[in-house]
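Trainee: Next one to model:
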Amino acid sequence: MLLIIVILVLLYIFRADLGFGSKGTNINVPDKIDVNVNHS
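Mentor: Predicted coordinates for the structure are as follows:
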């Protein structure tokens, strides 16, 4: 259980370094998903 938490924290910290945060995909993708769910 602890290992899973540590991995999630590391992914959250390093996602910007991996390019996910800087491109804004983490913000845009959930918005698109929410819009699709609402329309359907």
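Trainee: C-alpha from now on. contacts and neighbour counts both.
Mentor: Fine.
Trainee: and the helix or strand hosting Asp31, how far out from the chain's middle?
Mentor: If you go by DSSP states H and E, Asp31 is part of helix 25-39. For helix 25-39, the distance from its own C-alpha centre to the chain's C-alpha centre is 12 Å (Cα atoms, centre = their mean, to the nearest Å).
Trainee: Also this sequence, please, to line up against the first:
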Amino acid sequence: MSSHYNEKPSRLLDLPRELRDEIYEYALDFHRYRTEL
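Mentor: Okay, the predicted model is just below:
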């Protein structure tokens, strides 16, 4: 069970560029929404 903790969190960098951009844009929109409150 502890084998999961050995995985590096940097696996996000292995995502396809399109998916990464999608997540990045979603994060930007989310940040914009929070700052407008």
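Trainee: TM-score for this pair?
Mentor: Superposed pair, TM-score by TM-score structural alignment, normalised by the length of the second structure: 0.55. Supporting alignment: 36 aligned residues with a Cα RMSD of 2.7 Å.
Trainee: compared with the second structure, how much does the helix holding Asp31 of the first structure deviate?
Mentor: Between helix 25-39 of the first structure and its aligned partner residues in the second structure, the average distance after superposition works out to 0.6 Å, using mean Cα distance after the TM-score superposition for the first structure.
Trainee: For that helix, grab the matching residue range in the second structure.
Mentor: The alignment of helix 25-39 of the first structure onto the second structure (TM-score structural alignment) covers residues 22-36.
Trainee: ok, the residue nearest to the spatial centre of the second structure - contacts?
Mentor: The structure's the second structure has its C-alpha centroid closest to Ile23; by Cα atoms, centre = their mean the separation is 5.6 Å. For Ile23 of the second structure, the contact set (Cα atoms under 8 Å, 6 or more residues apart in numbering) is empty.
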